[in-house]
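**Student:** pasting the sequence and the predicted model now:
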Amino acid sequence: MTQDETELKPAQYLLEERIEAFKNKALLMESCEKYYLLLLSVLVSFISVFLANVAFARCGGLDLTIHKHHYEARATIDQSEDCSIGTYHLIIKTPGRKVSYFTVQREGWLRQMWFEPLNKSQQPSVVLWLQNVGSGSYGKLNVYVPSIKHADLYVRTKITPLSPTVKGYQGHDRYTVTDGSLYLSFPRYRPHDPNCCPSDGQAIFKYDFQNKKWIEQ
């Protein structure tokens, strides 16, 4: 073995050690990077869910307004109120009538509003669809019609809710107003269906104003 080889060996070992240390450091950094990325992903998911829940829990500031020629209906929820419970305010303006004001206790949030004639009437009615926040998403209609006794005002009329004993009914209501009629549709459940997966088709009911009940179509 020459002197040069003897002197080279320690330098070679030192270089190999440094390379190995660099590799270990790189692996450690890669492992830490993956950990931090995973932690960041979890944190972002948590913040997204939190913000979604906050946005859903606070649906105040809602403003539903319909203008039709000289007719106007406006339903609002105060800025500070929750979606699940509180009040809503309704203003109805029509030609030849006084402005009608309502402040109504509610359970659920205002899903949709219609402003059109019902049951062959010549005057428009206001239909408000309220939806519960719970897993069943049960709906409710609040309907305001021109008063017969007080020709210059609107009054709230009662809409009989669908019987909970209807076959396969577990909520998830959807309301529509078509050609002056109220319709309710919902998915039918079989006895052992989970809440996510109804398997017995779709049911459609139409409201009978004369007999005050829902009729299956």
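**Tutor:** Yep, it's here. These figures come from a predicted structure and were not determined experimentally. Numbers count the residues shown, from 1 in each chain.
**Student:** okay, CA-based contacts and neighbour counts for the rest of this
**Tutor:** Will do.
**Student:** and residue 55, what does it touch?
**Tutor:** Applying Cα atoms under 8 Å, 6 or more residues apart in numbering to residue 55 gives no contacts.
**Student:** just to be sure, it is in a strand?
**Tutor:** No. Judged by DSSP: H, G, I helix; E, B strand; the rest coil, residue 55 forms no part of a strand; its state is helix.
**Student:** if I look at it, how far off is residue 199?
**Tutor:** 32 Å (Cα to Cα, to the nearest Å).
**Student:** with residue 63 instead?
**Tutor:** Counting by Cα to Cα - residue 63 and residue 199 are separated by 36 Å.
**Student:** next: residue 217.
**Tutor:** Distance from residue 217 to residue 199, by Cα to Cα: 19 Å.
**Student:** who has more neighbours out of these two?
**Tutor:** Of the pair residue 217 and residue 199, residue 199 is the one with more neighbours under other Cα atoms under 10 Å, namely 15 against 9.
**Student:** tell me the SS of the more buried one?
**Tutor:** Residue 199 is classified as coil under three-state DSSP.
**Student:** what's near enough to touch it?
**Tutor:** Here residue 199 is in contact with 187-190, 193 (Cα under 8 Å, 6+ apart).
**Student:** of these, which count as buried by neighbour count?
**Tutor:** Among these, the ones that count as buried by 16 or more other Cα atoms under 10 Å are 187-189.
**Student:** circling back to that earlier point, just the ones of the contacts of residue 199 in strands?
**Tutor:** Among those, the residues falling in strands (DSSP state E) are residue 187.
**Student:** can I get the contacts of residue 199 in TSV with distance to residue 17?
**Tutor:** Converted to TSV, those look like this (distance: Cα to Cα, whole Å):
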residue	distance to residue 17
187	69
188	71
189	69
190	70
193	64
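**Student:** next, the one to line up against it:
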Amino acid sequence: MKHSLPFLGLLATVTGLSLSSCDTTRETVSTAASPATMRSEANGLDTITSYHRDLTQGTTQYNVKTTGDGSMRMLTVAVRQNGRPLASRQDTLDGEVQQTALLLTPGGQPNLLVFVQSAGSGSYGQLYGYWVDGQALRRLPGLPDLAGAASQGYQGHDSLQVLSQEVVRSFPIYAPADANCCPSGGQRTVRYTLVNPSQGWRQVRVEQTSAK
């Protein structure tokens, strides 16, 4: 059957509009997929390993790892004994790991210590401690709050380390008018011992060094 030229022209116009509509739909679907890809890449940043260390005491190995590179990070501690997985646990940190160490109690119980410096201008020191109880990994109590003369002039900026089976906490002393950048009161050191995991930490002495 033959069609007139005006009818064929109208048919071509309608067909062209239909094809144009299909192309627009495909572009919209493709564009909508891009944000999902970006979100996936952003979430991938949380898997960055920002700290990793293995420590060994006898036949027991401790694996310490944090993931994330912002102020909030995930700490994972895994323990292996004689090469076999024994226990693990995770904790959320507000800050970053500065160092790790093993501390033996007087009875020979090994304890894993994770020293953390908080985010923010105060850079407060925190201690995360762990000990193996059978096939479970338990948290040690935190260091006791500073009190009395030991707390005078304290505004954070702690450093924590293990020396001679003691945890040594040092920090600058601030006078009332000191800015955060410029403490003028010298340095104070507080020493702690761990009698056993259930009793927690005991403050044994406080030392102070005057500013020069």
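**Tutor:** Yep, it's here. This structure is a prediction, so every number in the text was calculated from the model and none was measured.
**Student:** right, and residue 99 of the second structure touches residue 116 too?
**Tutor:** Yes. If you go by Cα atoms under 8 Å, residue 99 of the second structure and residue 116 touch, sitting 7.5 Å apart.
**Student:** got the contact list for stretch 48-68 of the second structure?
**Tutor:** Contacts of stretch 48-68 of the second structure with the rest of the structure, by Cα under 8 Å, 6+ apart, involve 45-47, 69, 73-83, 97, 100-102, 110, 112.
**Student:** among the residues you listed, which ones are in strands?
**Tutor:** The strands, defined by DSSP E, take in 73-81, 97, 100-102, 110, 112 from the contacts of stretch 48-68 of the second structure.
**Student:** show me where the second structure has its helices.
**Tutor:** When assigned using DSSP state H, the helices of the second structure occupy the ranges 5-44.
**Student:** which residue is nearest the middle of it?
**Tutor:** The centre of the second structure sits closest to residue 73, judged by Cα atoms, centre = their mean, with a distance of 2.9 Å.
**Student:** what is the aligned counterpart of that one in the first structure?
**Tutor:** Correspondence of residue 73 of the second structure to the first structure, assessed by TM-score structural alignment: residue 86.
**Student:** element containing residue 13 of the first structure, please.
**Tutor:** For residue 13 of the first structure, the host element (DSSP states H and E) is helix 3-57.
**Student:** tell me how far that helix lies from the chain's centre.
**Tutor:** Relative to the mean C-alpha coordinate of its chain, helix 3-57 of the first structure is positioned 42 Å out (Cα atoms, centre = their mean, to the nearest Å).
**Student:** let me know the angle separating it from strand 85-93.
**Tutor:** Here helix 3-57 of the first structure runs at an angle of 60 degrees relative to strand 85-93 (axes from the mean of the first three to the mean of the last three Cα atoms, to 10 degrees).
**Student:** rewinding a little: surely the residue nearest to the centre of the second structure and residue 94 touch.
**Tutor:** Yes. The criterion here is Cα under 8 Å, and residue 73 of the second structure meets it with residue 94 at 6.6 Å.
**Student:** give me the common contacts of the two.
**Tutor:** Joint contacts of residue 73 of the second structure and residue 94 (Cα under 8 Å, 6+ apart) do not exist.
**Student:** how much space between residue 124 of the first structure and residue 117 of the first structure?
**Tutor:** Per Cα to Cα, residue 124 of the first structure is found 4 Å from residue 117 of the first structure.
**Student:** no, scratch that, I was asking about residue 106 of the first structure
**Tutor:** For residue 106 of the first structure relative to residue 117 of the first structure (Cα to Cα), the value is 24 Å.
**Student:** show me what stretch 156-170 of the second structure is in contact with.
**Tutor:** Residues contacting stretch 156-170 of the second structure (Cα under 8 Å, 6+ apart): 101, 103-105, 115, 117, 122-125, 171-172, 187-194.
**Student:** filter those down to just the ones in strands.
**Tutor:** Those of these mapping onto strands are 101, 103-104, 115, 117, 125, 171-172, 187-194, per DSSP E.
**Student:** what's the farthest-apart pair in the residues you listed?
**Tutor:** For those, the farthest-apart pair by Cα to Cα is 104 and 172; their separation is 28.2 Å.
**Student:** residue in the first structure paired with residue 131 of the second structure?
**Tutor:** With TM-score structural alignment defining the correspondence, residue 131 of the second structure maps onto residue 145 in the first structure.
**Student:** I should have written residue 162 of the second structure there, sorry.
**Tutor:** Alignment note (TM-score structural alignment): residue 162 of the second structure maps to residue 177 of the first structure.
**Student:** what's the neighbour count on residue 109 of the first structure?
**Tutor:** A count of nearby residues for residue 109 of the first structure, using other Cα under 10 Å, gives 24.
**Student:** wait, what's in contact with it?
**Tutor:** Contact partners of residue 109 of the first structure, counting by Cα under 8 Å, 6+ apart, are 59, 83-85, 130-133.
**Student:** just give the closest residue to residue 142 of the second structure, not the sequence neighbours.
**Tutor:** Distance criterion Cα to Cα, 6 or more residues apart in numbering; nearest residue to residue 142 of the second structure, sequence neighbours excluded, is residue 127 at 6.0 Å.
**Student:** quick one on the thing from earlier: are any of the contacts of residue 109 of the first structure buried, and which?
**Tutor:** Neighbour-count burial within the contacts of residue 109 of the first structure applies to 59, 83-84, 130-133; the criterion is 16+ other Cα under 10 Å.
**Student:** any chance of those in a markdown table, plus distance to residue 10 of the first structure?
**Tutor:** Listed next are those as a markdown table, based on distance: Cα to Cα, whole Å:
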| residue | distance to residue 10 of the first structure |
| --- | --- |
| 59 | 73 |
| 83 | 75 |
| 84 | 76 |
| 130 | 82 |
| 131 | 79 |
| 132 | 78 |
| 133 | 74 |
